[in-house]
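*Asks:* Here is a sequence together with a model predicted from it:
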Amino acid sequence: MASGDPSGSGAPKGVEHVAIIMDGNGRWATARGWPRLVGHRKGAERVKQIVRAAPDLGIRWLTIYAFSTENWKRSTEEVLGLMTLFARYIEREADRLSAEGVRMRFIGDRSRLDAKLQRLMAGIEARTAANTRLNLTVAINYGGRNELARAMRVLAERAARGELDPAALDEGMVDATLDTADIPDPDLVIRTSGETRVSNFLLWQAAYAEYEFTPTLWPDFSPAELAAILERFDGRERRFGGVRGA
């Protein structure tokens, strides 16, 4: 599990992995009389700023929820626009991310994504694999239940082949089969836009994460607000099921 502030930056102790549900792009645009995709483009610009600020705040792992398994229910225009936006982000940011020591990877079911987007994803993962300053994980076509179902399918197939004794199945085996197998659990999950639900995000991994819900719409979420949330996190006591002071 994540612990400590390895950066020496003075950031709040214990915040190693922050996960963010980036919500409110569409409402931000609609409130201004603009198409929803304008809000998504503005949200992508905000991602760049948060990624750039994260290491200086002591964050080593940043996971962002870009597109859920339920988001396919949106209009064809919006879905296609989002997929184009993801591809452009990878193409345009690859050089900068690599130069700034950011390792980028993706979680979620890639099978439904466009072949070109899948190639771009695999390419930037390979290109940035050795980077260590910040681990950026992007959840695309991701859903916690879908992830768990896929993991259970893999474990069931292993058991059917005689490679796994069902009686020996434990939490560690499940954890190692998830998309996030080599990623530490989040310490803090932030959701923007005022909604107070987890929306099928990191259901297994966030079992003991702290949550912060802010009314700020994602395009307006600034590094300064992130820093303030981390300061509040520093005052929380995480007992992981234990007793205070034990």
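*Replies:* Arrived safely. Numbering: from 1, shown residues only.

*Asks:* rest of the way, CA atoms for contacts and neighbours
*Replies:* Noted.

*Asks:* So I50: helix, strand or coil?
*Replies:* Three-state assignment for I50 (DSSP: H, G, I helix; E, B strand; the rest coil): helix.

*Asks:* Please tell me how far the spatially closest residue to it that is not a sequence neighbour sits from I140.
*Replies:* In space, I50 comes closest to P223 once its chain neighbours are excluded; the distance is 5.8 Å by CA to CA, 6 or more residues apart in numbering. Computed as CA to CA, to the nearest Å, the P223 to I140 distance reads 23 Å.

*Asks:* So between the two, which is more surrounded?
*Replies:* The neighbour count for P223 versus I140, taken as other CA atoms under 10 Å, is higher for I140 (21 against 17).

*Asks:* Check which element follows the host helix or strand of that one along the chain.
*Replies:* Per DSSP states H and E: I140 is located in strand 134-142. Downstream of strand 134-142, the first helix or strand assigned by DSSP H and E is helix 144-160.

*Asks:* ok, and for that following helix, which residues are buried?
*Replies:* For helix 144-160, burial by neighbour count (16 or more other CA atoms under 10 Å) applies to G144, E147, L148, R150, A151, L155, A156.

*Asks:* From R150, how far off is the first one?
*Replies:* Think G144. For G144 relative to R150 (CA to CA), the value is 10 Å.

*Asks:* same check, this time on V38
*Replies:* For V38, the distance to R150 - CA to CA - is 34 Å.

*Asks:* next one: R158
*Replies:* Distance from R158 to R150, by CA to CA: 13 Å.

*Asks:* Could you do T137 as well?
*Replies:* Here T137 is placed at a distance of 19 Å from R150 (CA to CA).

*Asks:* put this beside the first:
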Amino acid sequence: MRTIVYADGGCDPNPGPGGWGVVIQAPEGTVELCGGDPQSTNNRMELTAAIRALEHFPEGSALEMRCDSQYVVKSVTEWIRGWKAKGWRTTTGPVKNIDLMQRLDELAARRDVRWVWVRGHAGEAGNERADRLAAQGRREALGLPPRPAPAAPAAAPTLAAVPAPEVPRGTSLAIDGALGLRVARAAKQAGTTPQAYVEDVLRLALDLGPDGLSAARATLEARKAPAA
């Protein structure tokens, strides 16, 4: 029987501070792992998540690795064999992220891994949790404390029923043309839809909070500043 594993990672901005998260649905209970890097890329964080997950298991373990990164899944299942035959080179030069690719190949070769791509932010609980852990890893990379756990809901009134406020089913956000074009381009690079990309960015902003956003913005501005 294979152990189900979810791995996810990402940066904001990309490149920039990143995080990775892993959810291992082991028979004896769920195991969660996360970490971050103050300067990385989306692809490196996705690869790191898969590597940290595999490192958790001894050689010979049977597992099903579920990732929402086609870059990771296709690298292992389609591309690595050809890269190795060509001395870890592509038609345009050395394989990108070769250090992580070689480590991933080494670990996967010693374990019985079934690689499965899952659609991100599609409601699959393990994937959603791995995404939140990656956000926690980004906070750690920025030197921020973990987000506090949500407060427990208040006890329901006992003397009289209080009607719940009406909540709108959706919220429309106006985006100007230039920003919309940037979103469309970024979503295409990420391999997702503009709607899903915007939701991911908003979710990350809420995870980081005002302090985290300020720290991330300061890091970005420092990186853009010309060298003295």
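*Replies:* Received, thanks. As the structure is a prediction and not an experimental result, all values here were calculated from the model.

*Asks:* Would you mind reporting the TM-score between them?
*Replies:* Overlay of the two chains. TM-score (TM-score structural alignment, normalised by the length of structure 2): 0.27; 111 aligned residues with a CA RMSD of 6.2 Å.

*Asks:* follow-up on the earlier one: and which of the buried residues of helix 144-160 of structure 1 is nearest to G123 of structure 1?
*Replies:* Here the nearest of the buried residues of helix 144-160 of structure 1 to G123 of structure 1, counting by CA to CA, is E147; it sits at 22.5 Å.

*Asks:* hey, where'd the helices end up in structure 2?
*Replies:* Ranges of helices within structure 2 are 42-55, 70-74, 80-85, 98-109, 125-141, 177-190, 194-224, based on DSSP state H.

*Asks:* between those helices, which gets nearest to V116 of structure 2?
*Replies:* helix 70-74 (7.0 Å).

*Asks:* for that closest one, which positions count as buried?
*Replies:* Going by 16+ other CA under 10 Å, helix 70-74 of structure 2 has these buried residues: Q70, Y71, V72, V73.

*Asks:* in terms of contact, does the first one touch W117 like I think?
*Replies:* Yes: contact status for Q70 of structure 2 versus W117: in contact at 6.4 Å, counting by CA atoms under 8 Å.

*Asks:* Quick check: the gap between A130 of structure 2 and Q136 of structure 2.
*Replies:* Counting by CA to CA, the gap from A130 of structure 2 to Q136 of structure 2 is 10 Å.

*Asks:* Now do the same contact list for A50 of structure 2.
*Replies:* Listed by CA atoms under 8 Å, 6 or more residues apart in numbering, the contact partners of A50 of structure 2 are A7, D8, V22, M65, V72, L104.

*Asks:* can you put the residues you listed in TSV and add distance to R44 of structure 2?
*Replies:* Below are the contacts of A50 of structure 2 laid out as TSV (distance: CA to CA, whole Å):
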residue	distance to R44 of structure 2
A7	12
D8	11
V22	14
M65	17
V72	10
L104	11
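
*Asks:* List only buried entries from the residues you listed.
*Replies:* Here, 16+ other CA under 10 Å leaves A7, D8, V22, M65, V72, L104 buried among these.

*Asks:* Setting aside sequence neighbours, what's the nearest residue to the first one?
*Replies:* Counting by CA to CA, 6+ apart, A7 of structure 2 lies nearest to V22, which is 4.6 Å off, once chain neighbours are set aside.

*Asks:* just the strands in structure 1 please.
*Replies:* Secondary structure of structure 1, counting by DSSP state E: strands at 17-21, 61-68, 102-107, 134-142, 188-191, 210-213.

*Asks:* Save those strands as TSV, and put in distance to A53 of structure 1 too.
*Replies:* Below are the strands of structure 1 laid out as TSV (distance: least, CA to CA, whole Å):
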stretch	distance to A53 of structure 1
strand 17-21	13
strand 61-68	11
strand 102-107	12
strand 134-142	10
strand 188-191	16
strand 210-213	19
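
*Asks:* Nearest to L80 of structure 1, out of the ones you listed?
*Replies:* Relative to L80 of structure 1, the nearest member of these by CA to CA is strand 61-68, separated by 11.8 Å.

*Asks:* Quickly name whichever of the buried residues of helix 144-160 of structure 1 is closest to N25 of structure 1.
*Replies:* G144 (21.7 Å).

*Asks:* measure that closest one to F67 of structure 1 for me?
*Replies:* 12 Å.

*Asks:* What of T137 of structure 1?
*Replies:* 12 Å.

*Asks:* again, but for I190 of structure 1
*Replies:* As for I190 of structure 1, its distance to F67 of structure 1 is 16 Å (criterion: CA to CA).

*Asks:* what's the answer for L155 of structure 1, then?
*Replies:* Taken as CA to CA, the span from L155 of structure 1 to F67 of structure 1 is 26 Å.

*Asks:* What is the burial count for T30 of structure 2?
*Replies:* Neighbourhood size, T30 of structure 2 [other CA under 10 Å]: 11.

*Asks:* gap between the two ends of stretch 72-80 of structure 2?
*Replies:* Terminal-residue distance, stretch 72-80 of structure 2 (CA to CA): 10 Å.
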